[in-house]
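> I'd like to go over a predicted model; first the sequence, then the structure.
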Amino acid sequence: MSQAIHHGKTEQSNKTQASERSTMAMWIQAQQLQGEASHQMQALYGQHFPIEVRHYLAQWIETQLWDSVELDNPAEEAKAKRLLDNLVAELQRRAQLQGGEDGFLLKIKLGHCANQLKSTYDRCPLELVRCIKHILHSEQRLVQEATNASSEAGGQAMDSLSQRHQQINQAFEELRLATQETENELRKLQHSQEYFIIQYQENLRIQAQLSNLSSLPPAERTQRETTLQSKRATVEAWLTREATTLQKYRLDLSEQHQKTLGLLRKQQTLILDEELIQWKRRQQLAGNGGPHEGGLDVLQSWCEKLADLIWQNRQQIRRCEHLTQQLPLPGPMEELLSKLNSDITDIISALVTSTFIIEKQPPQVKAVIVSEQQAKALLKNESTHSESSGEILNNNCVMEYHQATGTLSAHFRNMSLKRIKRSDRRGAESVTEEKFTVLFESQFSVGGNELVFHVKTLSLPVVVIVHGSQDNNATATVLWDNAFAEPGRVPFIVPEKVLWPQLCEALDMKYKAEMHSGRGLSEDNLVFLAQKAFSSSSNNPEDYSKMTISWAQFNRESLPGRNFTFWQWFDGVVELMKKHLKPHWNDGAILGFVNKQQAQDMLLSKPNGTFLLRFSDSEIGGITIAWVAENPNKSGERLVWNLLPYTTKDFSIRSLADRISDLNHLLYLYPDQPKDEVFAKYYTPPLSKAVDGYVKPQIKQVVPEFTTPNPEPSGATPSFMDQTASPSVTHPNNFSVYPPIDTMLDADGDFDLEDTMDVARHVEELLRRPMANQWSSQQS
């Protein structure tokens, strides 16, 4: 679940700046592909040609003459073999360049790729050329199509995401060139200092020779002394000048490093404080059903590049320190280098600790569970290492290296929460509003224990529940937090109230995710929800655009005249749709968010038998059928009727489509679609004939006030339930399908008996017992 960034070293090129900027152009553009184009690009790679080879050898690959090889000419195999050998050699050379602990994993990976390619294509090198040509041509096509699509969109400038990515990639190129430049300058300084030391030793040798002249005859001593004095003067003058030059070289190099560190900080801030924060925000919204966060591979690539550049610059600074210690010269170099070393260590520490992240958020528990107060203390660097708010079993896991992705990760497979310690709650806060978080910790070193890091990260807030009945309220807490938490907040502060359009966005995201469809909540649906949330009658969306809704209105205070909250009602709708009615919503057959008065206004203008499906106002997770028909008690009067709401329990007995099929007075789905055109594909096939002398019972629903005989095929025998629905057939009282009451429904859809629905359900349950078989025996 957790990820640490793997660091790798890149090759130092000695090409000119102009040629360096022109190479890798295709790979840089390919990495910027979005959506399906990005998936197609990634699908080009695999075991046959690892994407790591394309990435780390991008410049080399794009400068080879792959198109010069004629794939259908066997005589070209020697040329293809040379390209294969050169590719393998380049990979091996790149692997050998990796030094230190930080490059160890990349060295292994590149060496493995070299051996893999050698083994795969050594006997068929033309296949390697064919593979690479296909990859390069496909990348070029995808990039060109993306460019054309952008142009066809009206010549608009590339979107902000692409612009940011281009900005980051350009900054990396600038950093790479700056790092290469300081590397070259450092080598010059090293060579100059080595020559200076040689000349300094020469000066010491001349001084020693002068000291030994006393043993020579006077004439010879004078001559030798004059020569040596002249030579010493020349050398000392050179040393004086060169010492000044060396000081300038060191100061100039120090200034260059300061500039590079400034660029590194800027780039790291852009990646960690903007891109990574936005990724975490997308991850948070994904918890509410938003698009899958994605993009982690791009972030990882950037962080690897950052780590590589930071480490290269740190090693350069360390070499400068070594040179300064080797040849101390007057000046501020020791202080400057010490400051540079401290600054770059801070940069790499920030990178490592910030990129220890959780890729897949846990459902509710993980590793060490801590409370909101403990999380606040952690972020203030107040030690809570020995404290936790519960006991988690199997909370330790070994990190593993994954070659395919270049990542270190840990996957906790069998964790479970054994015990939880709750805090004292305040006011109206319930257990389902109490937030916890999972603390992940790890420790590792780089550079041969040169730097040791203790990294930790917190999961998104979790809510601990003990019964399924608490699920919807806990979900409300998580949804509100995911939707409205601000970056960099104190754990786990969220606003007490938000603008209504903000909540609409969160509800729409949740609804679309549960329906697995692009059909979310329309503007009319959102107006209906606003009317319910604010007890308003306005149909104008603008009336709600500036209104705020509080957490209490969302899921603490019951709706007027009801014993449930706004969220509990909405969540009931979502659960009902998700479990039983998703296809019908995606077909557009369910209007849903319509009140009684709206349904009446809509249906009265339509022919008799027109019906619509709307969510119940009075029951959580209920849906009712409203239809227009003649009043059986008053000729010439048309009324809109509302059937007793169905719930998930009803649909577990008989589906919505079958129930609509049963009711012959329902003819047209609003506005004017014959119901069979909409629902027939969901009808349950007719039952088979009797087996072993037994007749299978069949459940159908009827509404006595609107029952008419079902049309039967010629020669067919009416079923028991069909006969029950017919007013011309009588049966013994003990087999009545519905009790003789007139209060099951009325023109307003209101019910006088609290237990009407329970009676209907009870009868349906009875029908599943052997009663029908008994009746069959009596009639035989």
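That came through, no problem. Numbering: from 1, shown residues only.
> Could you use CA atoms for every contact and neighbour count after this?
Will do.
> And Tyr682, how far from His584?
Here Tyr682 is placed at a distance of 9 Å from His584 (C-alpha to C-alpha, to the nearest Å).
> Contacts only, for Thr260.
Contacts for Thr260 (C-alpha atoms under 8 Å, 6 or more residues apart in numbering) come out as Leu175, Ala178, Thr179.
> go again using 7 Å as the cut-off
Thr260 makes contacts with Leu175, Ala178, as judged by C-alpha atoms under 7 Å, 6 or more residues apart in numbering.
> Confirm that it sits in a strand.
No: counting by DSSP: H, G, I helix; E, B strand; the rest coil, Thr260 is not found in a strand; it is helix.
> Pull up the gap between it and Ile317, please.
Thr260 is 12 Å from Ile317, by C-alpha to C-alpha.
> here's the one I want to compare it with:
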Amino acid sequence: MAQWQSLQQLDSALQNRVKQLYEGRFPLEIRHWACDLIETRDWDSAAVDENAARTCFHVLLECLDEQWNRSVQENTILQAPNFGWMKNFLLEHLQNDCSNLARVLSDCLKEEKKILDLAAATPICSDQSVVPQKWKELDHNVSELKRKILELKKEIKTLESLNEKLDFIQKTWQSNAVEQNIQPVQIQAQMEQGCLNQAMFITQTKQIVLNQLVNLLNQASQTVATLTDVELPEWKRRQQLACIGSPVDTSLELLQKWFTAVAEVLLGVRDQLQKLQDQNNIYSPTDASNFSASIAAIDKFVLSNVTKLLTNALVVEKQPVMQKLPQRPLILKTGNRFRVTVRFLANLPDFRCLLKVKPVFDKDVEEVKSVSGFRLFDFTTDNSKVLDVDAPDGGLMAEFEHMSLREKLKRSKALSENPVGVTEELHILRFVTVLHHAGQTFNIEASSLPVVVVTSSSQVPSAWASIMWWNMVSTSEPMNLLLFADPPPISWQQLSQLLSWQFLSVGQRGLDGDQLSMLRDKLLSDPEGLVHWSKFSKDESVWIWIDGILDLIKKYFADLWRDGAIMGFVSRHRTSVLLQDKPTGTFLIRFSESIRDGAITFSWVDHSSGETHVHAVQPYTKKELSVLPLPDAINHYSLTAHGKSFNPLVYLYPDIPKDTAFQRYYNVSGAAPTKKNTTDYVGRNLASVSINPTPPPSPPREAPIYEDNNVNNNPLLPGVNCMDNNFDDLLDLPEDIFCPSNQLQPLSLRDAFNDPLLSDPNMMDH
């Protein structure tokens, strides 16, 4: 249980990342209650061995059975979790796919280890581990409300006893006097005076109780205002930032605790007011009118606070997200499934199964009526759900797991068109419900953050740019769905933070000052330090280039990025400056600036010819990295010069031996073998080779971003180029040989016949 215990010691932001690992993949409660077994099984082997996976599956079932039997023997069934549900989940969802269970747990355990390593390498700030003072004060105020309502209940109970006693005396003192042979006339004055004194005491007590009620309600009203006007908007803002990559805490644990407690107090006050009214009607009917007016005024005040609290209690806990894009919420594609989770923060037993929530697309959105060309969508099915206690924490929630959108019939074009593009058009999902409780009706709504609806996967990068921009600049309601008709700029400080979050989210490592400085030079031209929407997303497609690099990291070298082996955003000029004083063979890895869809390259320094030269290999694209992992490309990179082949890469910048930096990432002991075929061809390997580097005399200028990475043929030597292609076919050269870029020229046919290795007959046999 060591790993799970360690995870529970992390701060809430990292714990939330652990929670996200399991969302939609495996129940977190099973991970918790079967942690010992899960951490001791070999899930890596089970992931590739069906028999081993099935064995692990049955052992996991037995573990849950043992836990259930223990709770029965110890008579702790009510306190124990629902082990029966856990077992049924495994049987229903994973019994026929045990290998998938093994793959999921293998992956999650590895990711947990990465999070622990990240936490160990990150210094803990003292203020992060401390609960904010305002939360301590709010928690204290809520506890005080709970204490005061308990005292108030005791006071009203005492008041009821006093009324009952007085009523009993008034009705029985005469008969009791006769039984004791006392003439009623003799003690009448005394008894009447005693009853009058008791009645005055009761009246004073009632006034004290009313004053206590008013004081309690004033404090409760302030707490309601704090929850609905301060804490809830701040949580929603944190959720906005979390959606675009910020590692902030979005837990609802405290808010649910406070909403529930205050709702319980307010509803308890209404119950006590009714008891006071009933007592007054029974025991003081002559004083009923004045007292009833006071009770009614107080009850009206209570009801206004209850309404404010409950109508704000429904929240979208998890924003709309497609299963295919878990790290990019708020982008929805027509016809594709997405999920949303809503939660009711006032988690009282009386509310369970009373709230049926219905999602409505673009409800009360003015743009639907006022903007011509605004697209119309609807859900493919009725997705209404009843809120129930489904979460391990007992929360009152509903998860909409099978939602999808379809576009309605095209609207006829009016005189003016939609002022924003498809990936800038924003929509809203609203969740509506009605609560009937204690004779009152509460109309309750919650809204998602704005979503972008796309019809093609190619629109996702631009849509994500819109989502990031909107959530960075919009912090208040009502939501401006036409923000991109006239998009405001954002400061470089905001944008740099936003970009760093993207890399932190994808590769668990943000951008440092040097990397951001390079991006700043590309993005910032405004003298006031502002970045404009057109500069970021449209004119020069800088975001598309950055997004391509994020995709590279996610798919091909997230571990290298996380561990700091990749320098990343560093210009060619700065590369030369960093390497020129380093020993021969020192290299660094950086992102290509010339390939729009993202690519990566490495540059190394060479002092062997008496001059300092910095070489850069042609960038590796996604296609090449899909067949040759970057660590193996570095390990088996071969440079042929002056008749000799060698690997020029010796030290990873600044001075780390290559194998020390990359050995744990190597996948193969040699160059990647090609697929086996049934012919008599000689086998070959896929390797990374450069021949005869010719370094430029000075650092080249930055190349513009372009989409096509094909190397242009030499128009001056068309015949030679054609012969080169034919010669490659005759020699059966590797299909994916990686030719160097403008700094390392590919070997031509003419060069090949001039090469001593090929011109020497003795060498040709080798």
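Here it is on my side, so go on. Note that the coordinates shown come from a computational prediction; the quantities given were computed from them, not determined experimentally.
> now what about the TM-score between them?
The TM-score (TM-score structural alignment, normalised by the length of structure 2) is 0.62; 559 aligned residues with a C-alpha RMSD of 4.8 Å.
> Span of stretch 177-184 of structure 2 from start to end?
End-to-end distance for stretch 177-184 of structure 2, by C-alpha to C-alpha: 6 Å.
> Also stretch 607-617 of structure 1?
The separation between the terminal residues of stretch 607-617 of structure 1, taken as C-alpha to C-alpha, is 25 Å.
> Give me the residue at the spatial middle of structure 1.
Closest residue to the average C-alpha location of structure 1: Glu293 at 2.0 Å, with C-alpha atoms, centre = their mean.
> now it, what's its secondary structure?
Look at Glu293 of structure 1: counting by three-state DSSP, its state is coil.
> how about Trp567 of structure 1, what's its partner in structure 2?
When structure 2 is aligned by TM-score structural alignment, Trp567 of structure 1 is paired with Trp543.
> Just give me the neighbour total for that match.
The local packing of Trp543 of structure 2 (other C-alpha atoms under 10 Å) involves 20 other residues.
> Contacts only, for it.
Phe536, Ser537.
> Tell me how far it lies from Ile549 of structure 2.
From Trp543 of structure 2 over to Ile549 of structure 2 (counting by C-alpha to C-alpha), the distance is 10 Å.
> Could you do Arg590 of structure 2 as well?
11 Å.
> do the same with Val342 of structure 2
Here Val342 of structure 2 is placed at a distance of 34 Å from Ile549 of structure 2 (C-alpha to C-alpha).
> cool, Cys125 of structure 2 as well?
31 Å.
> neighbour-wise, which of these two wins?
Comparing Cys125 of structure 2 with Ile549 by other C-alpha under 10 Å, the one with more neighbours is Ile549, at 24 against 8.
> residues of the host helix or strand of the more buried one that come out buried?
Ile549 of structure 2 belongs to helix 542-556 when assigned by DSSP states H and E. Within helix 542-556 of structure 2, the residues scored as buried using 16 or more other C-alpha atoms under 10 Å are 542-554, 556.
> Now flag whichever of those residues is closest to Ile187 of structure 2.
Using C-alpha to C-alpha, Lys554 comes nearest to Ile187 of structure 2 of the buried residues of helix 542-556 of structure 2, at 94.6 Å.
> That closest one -> structure 1?
By TM-score structural alignment, Lys554 of structure 2 lines up with Lys578.
> That match: what's it in contact with?
Contact analysis of Lys578 of structure 1 by C-alpha under 7 Å, 6+ apart lists Glu514, Met515.
> try His292 of structure 1
Taking C-alpha under 7 Å, 6+ apart as the test, what His292 of structure 1 contacts is Ala286.
> now do Leu332 of structure 2
Counting by C-alpha under 7 Å, 6+ apart, Leu332 of structure 2 has contacts Met322, Val452, Val453, Val454.
> What's the separation between it and Val506 of structure 2?
20 Å.
> likewise Met472 of structure 2?
Distance, Met472 of structure 2 to Val506 of structure 2, using C-alpha to C-alpha: 19 Å.
> now do Gly548 of structure 2
Applying C-alpha to C-alpha, the value for Gly548 of structure 2 to Val506 of structure 2 is 12 Å.
> repeat for Lys554 of structure 2
Plainly put, Lys554 of structure 2 is 6 Å away from Val506 of structure 2 if you go by C-alpha to C-alpha.
> and Asn51 of structure 2, how many neighbours does it have?
Neighbours of Asn51 of structure 2 using other C-alpha under 10 Å come to 13.
> That one should be in a strand, yeah?
No: applying three-state DSSP, one finds Asn51 of structure 2 to be helix, outside a strand.
> so what corresponds to it in structure 1?
Using TM-score structural alignment, Asn51 of structure 2 lacks an equivalent in structure 1.
> got a list of what Asn51 of structure 2 touches?
Contacts for Asn51 of structure 2 (C-alpha under 7 Å, 6+ apart) come out as none.
> where's it relative to Cys63 of structure 2, distance?
For Asn51 of structure 2, the distance to Cys63 of structure 2 equals 19 Å [C-alpha to C-alpha].
> Over to Ser537 of structure 2?
For Ser537 of structure 2 relative to Cys63 of structure 2 (C-alpha to C-alpha), the value is 53 Å.
> again, but for Asp539 of structure 2
Distance from Asp539 of structure 2 to Cys63 of structure 2, by C-alpha to C-alpha: 59 Å.
> if you count what's nearby, which of the two comes out ahead?
Per other C-alpha under 10 Å, whichever of Asp539 of structure 2 and Cys63 has more neighbours is Cys63, with 19 against 9.
> how close does the more buried one get to Arg31 of structure 2?
12 Å.
> Same question for Ala296 of structure 2.
Ala296 of structure 2 is 52 Å from Arg31 of structure 2, by C-alpha to C-alpha.
> go on, Trp258 of structure 2?
Using C-alpha to C-alpha, Trp258 of structure 2 is found at 28 Å from Arg31 of structure 2.
> neighbour count winner among those two?
Remark: of Trp258 of structure 2 and Arg31, Trp258 carries more neighbours, 22 against 16, as counted by other C-alpha under 10 Å.
> which secondary structure element contains the more buried one?
Taking DSSP H and E as the definition, Trp258 of structure 2 sits inside helix 253-283.
> ok, and for that helix, which residues are buried?
Residues of helix 253-283 of structure 2 classed as buried by neighbour count (16+ other C-alpha under 10 Å): 255-256, 258-266, 268-270, 272-273, 275-277, 279-281, 283.
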